[in-house]
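Asks: I need the structure of the sequence given here:
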Amino acid sequence: MSLSRPKNTVATRAPGRTLAAWWQAAPLTAVFVLFFLIPLALILMVSFWDFNEYELLPGFTFKNYLAIFDGCGNTGELCVTFKTYLSTFKFSFLVWLITLLTGFAVSYFLAFHVRSSGVQTLLFVLCTIPFWTSNVIRMISWVPLLGRNGLVNQSLLGLGAVDTPVEWLLFSDFSVVLAFVHLYTMFMIVPIFNSMMRIDRSLLEAASDSGASSWQTLWNVIVPLCRTGIIIGSIFVITIVMGDFVTIGVMGGQQIASIGKIIQVQTSYLQFPLAAANAVILLSIVLMIIWALTRLVDIRKEL
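Replies: Predicted coordinates for the structure are as follows:
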């Protein structure tokens, strides 16, 4: 009785299929290179140029990077650059925390307390209504409400809750955070809601049968399974807030500084190399934050 050698079952990939895959990826690759990599390379290049009041001076110098941190090590207090970054981090953290709590609560209600898929869709569409108008209009809409003679102050005065109008409602840190939360909470709701809808409901029943309370089920089952949505929403919110300058300018009354606002001002004064250097530093910090968040979960594997 002769034994035949097993045939090699590993299929050889056809050259035509490999070439077709490259052709399919070529358009997206071209868009990525043209609109992402090349602009980033230009910003990095310009950040090492010199400039004066009239023109850009191509060359290679660290002058712009040194100017950003000029005086940061000579005084006992924080320099302007560090204070500005701390202010930006403060807004990013507060907005991230509030949008996370709000987005998780809304997503939990839609996913687990609304039984009808039709009602779920209706309520989800209602959450997207603010996106039907521009960000600037949504920000300006807060001015008649929060201003010194706005609806909120008039109501408080009418009820006798205060004797004078509340000044910190508008053009303050409060109004900036409020506008950010209003604008970007949806970026947290969508990925978390998507993660919750993919949870197997039998796991919740198993946790309940095992004697777990509602809070224990929430913390030990739902939150870990929503980790991917939380990370994706966090990346969206943090990266947008870190670079935003319009919201801070409008709702802060042009009195609150942020890195994005500094870059916008430098650009308006034609200080392009200095603005490019600030943009490179900001981008590096944002990329480090994204890297740290993606270490918590393998997004490509979970999606």
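Asks: CA only for contacts and neighbour counts going forward, please
Replies: Noted.
Asks: tell me where the stretch 101-250 of the chain has helices.
Replies: Per DSSP state H, counting those that start in this stretch, the stretch 101-250 of the chain carries helices over the ranges 117-127, 135-140, 143-146, 151-159, 173-184, 186-197, 201-209, 214-217, 223-225, 227-243, 246-251.
Asks: now the fifth one against helix 227-243, angle please.
Replies: In other words, helix 173-184. 130 degrees (axes from the mean of the first three to the mean of the last three CA atoms, to 10 degrees).
Asks: residue 192 contacts residue 223, doesn't it?
Replies: No. Residue 192 lies out of contact with residue 223 (CA atoms under 8 Å); the separation is 9.7 Å.
Asks: so between the two, which is more surrounded?
Replies: Between residue 192 and residue 223, counted using other CA atoms under 10 Å, residue 192 has the larger neighbour count: 29 against 17.
Asks: measure that one to residue 278 for me?
Replies: 33 Å (CA to CA, to the nearest Å).
Asks: just to check, residue 176 is in contact with residue 252?
Replies: Yes. Counting by CA under 8 Å, residue 176 does reach residue 252; the two are 6.0 Å apart.
Asks: ok, those two, which is more surrounded?
Replies: Higher neighbour count among residue 176 and residue 252: residue 176, with 24 against 19, using other CA under 10 Å.
Asks: mind listing what the closest residue to the more buried one other than its chain neighbours touches?
Replies: Among residues not flanking residue 176 along the chain, residue 251 sits closest, at 5.3 Å (CA to CA, 6 or more residues apart in numbering). Contacts for residue 251 were tallied using CA atoms under 8 Å, 6 or more residues apart in numbering; they are 139, 170-172, 175-176, 179.
Asks: here is a second sequence; please produce its structure as well for comparison:
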Amino acid sequence: MNSSAASPMPSPAPAPGHSGRAWWQAAPFAVVFVLFFLVPLALVLMVSFWDFNEYELIPAFTLRNYAAIFEGCSHRTANGDLCVTISTYLSTLKFCLLVWAITLALGFAVAYFLAFHVRSPRMQTALFVLCTVPFWTSNVIRMISWMPLLGRNGLVNQGLQGLGLTGAPVDWLLYSDFSVVLAFVHLYTMFMIVPIFNSMMRIDRSLLEAATDAGASGWQALWNVVVPLSRTGIIIGSIFVITIVMGDFVTIGVMGGQQIASVGKIIEVQTSYLQFPLAAANAVILLAVVLMIIWGLTRLVDIRKEL
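Replies: Okay, here's the model as predicted:
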């Protein structure tokens, strides 16, 4: 046998200038990424180590801001309560977990209906656009629209009293944890629907037919076929919802009546009092917590491989 015939063919050399063209094509995106992502993050990190007083920022390295944030967290108070920082993070994580669970249930149900029960592509598009209608107005307007419904003299309380279910207005419907979670779900469920729907549309329908032929019930096919193949969309939607809720302060401020603390609200208050280094330190800690949550979610599925 001719040895030259068995040897592998040499791979073609890259065309001259091809590598250079690729770098030039990526350069605008790299510049945007550096200017609008890396540089702001670097500035926030730098300012978090600055000192400050009532009148000015002092560009001198100090750990005072981080020490102030965790002051008193090494032990419980006399009443047995946790420090302000830990209590605030636990409150924020509570809202984050509740909103994530509700939006996941609603988003999965809506996406499943659109992907598997709506046969017409036109009807799918129409219903999908219908889901985006709330996004045609600002978040603040959508939050304010709940107040005439949930207030003490709102339609919900009037209906409950008219039906004889309550003898007095229900106070916890507005300016409470309930109203905050309700507003979050109203605002951000769409961020869960879109990626899950996109993942479900990629599922081969013959897999469901094979599961049915094998004797699987509808719930078994859903749990063993649809859910595993939709995990990429679930993880992406979870990242969207969690990152938005963790840093949100407008929704909690409006729907909580300025009575509920969150990490984003603390940063907003510190900024309004010109305590920029302290706010930057809080922002860095919040970013670290969010990144750890995202890292944990991405361990469940390799998003880059699945997309």
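Asks: sorry, back to before: now the helices of the stretch 101-250 of structure 1 as JSON lines including distance to residue 290 of structure 1?
Replies: Shown next, in JSON lines, are the helices of the stretch 101-250 of structure 1 (distance: least, CA to CA, whole Å):
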{"stretch": "helix 117-127", "distance to residue 290 of structure 1": "26"}
{"stretch": "helix 135-140", "distance to residue 290 of structure 1": "25"}
{"stretch": "helix 143-146", "distance to residue 290 of structure 1": "34"}
{"stretch": "helix 151-159", "distance to residue 290 of structure 1": "38"}
{"stretch": "helix 173-184", "distance to residue 290 of structure 1": "17"}
{"stretch": "helix 186-197", "distance to residue 290 of structure 1": "15"}
{"stretch": "helix 201-209", "distance to residue 290 of structure 1": "30"}
{"stretch": "helix 214-217", "distance to residue 290 of structure 1": "29"}
{"stretch": "helix 223-225", "distance to residue 290 of structure 1": "19"}
{"stretch": "helix 227-243", "distance to residue 290 of structure 1": "6"}
{"stretch": "helix 246-251", "distance to residue 290 of structure 1": "22"}
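Asks: so which of those gets nearest residue 94 of structure 1?
Replies: helix 173-184 (7.2 Å; CA to CA).
Asks: so where is the closest one in structure 2?
Replies: Mapping helix 173-184 of structure 1 onto structure 2 (TM-score structural alignment) gives residues 177-188.
Asks: mean distance, that stretch to its aligned residues in structure 1?
Replies: In the superposition against structure 1, stretch 177-188 of structure 2 averages 0.2 Å from its aligned positions (mean CA distance after the TM-score superposition for structure 1).
Asks: how far off centre is that stretch?
Replies: 13 Å (CA atoms, centre = their mean, to the nearest Å).
Asks: surely residue 88 of structure 1 is in contact with residue 240?
Replies: No. In this structure residue 88 of structure 1 lies outside contact range of residue 240 using CA under 8 Å: 11.2 Å.
Asks: relative to residue 156 of structure 1, how far out is the residue nearest to residue 176 of structure 1?
Replies: Taking CA to CA, one finds residue 251 of structure 1 at 21 Å from residue 156 of structure 1.
Asks: do the same with residue 261 of structure 1
Replies: 33 Å.
Asks: who's more crowded, these two?
Replies: Neighbour comparison, residue 261 of structure 1 and residue 156: the larger count goes to residue 261, with 21 against 15 (by other CA under 10 Å).
Asks: is it fair to say that one lies in a strand?
Replies: No. Read with DSSP: H, G, I helix; E, B strand; the rest coil, residue 261 of structure 1 is helix and lies in no strand.
Asks: residues contacting the aligned partner of residue 37 of structure 2 in structure 1?
Replies: For residue 37 of structure 2, the equivalent position in structure 1 is taken to be residue 36, counting by TM-score structural alignment. Contacts for residue 36 of structure 1 (CA under 8 Å, 6+ apart) come out as none.
Asks: shouldn't residue 36 of structure 1 be within a strand?
Replies: No. Assessed with three-state DSSP, residue 36 of structure 1 is helix; it does not lie in a strand.
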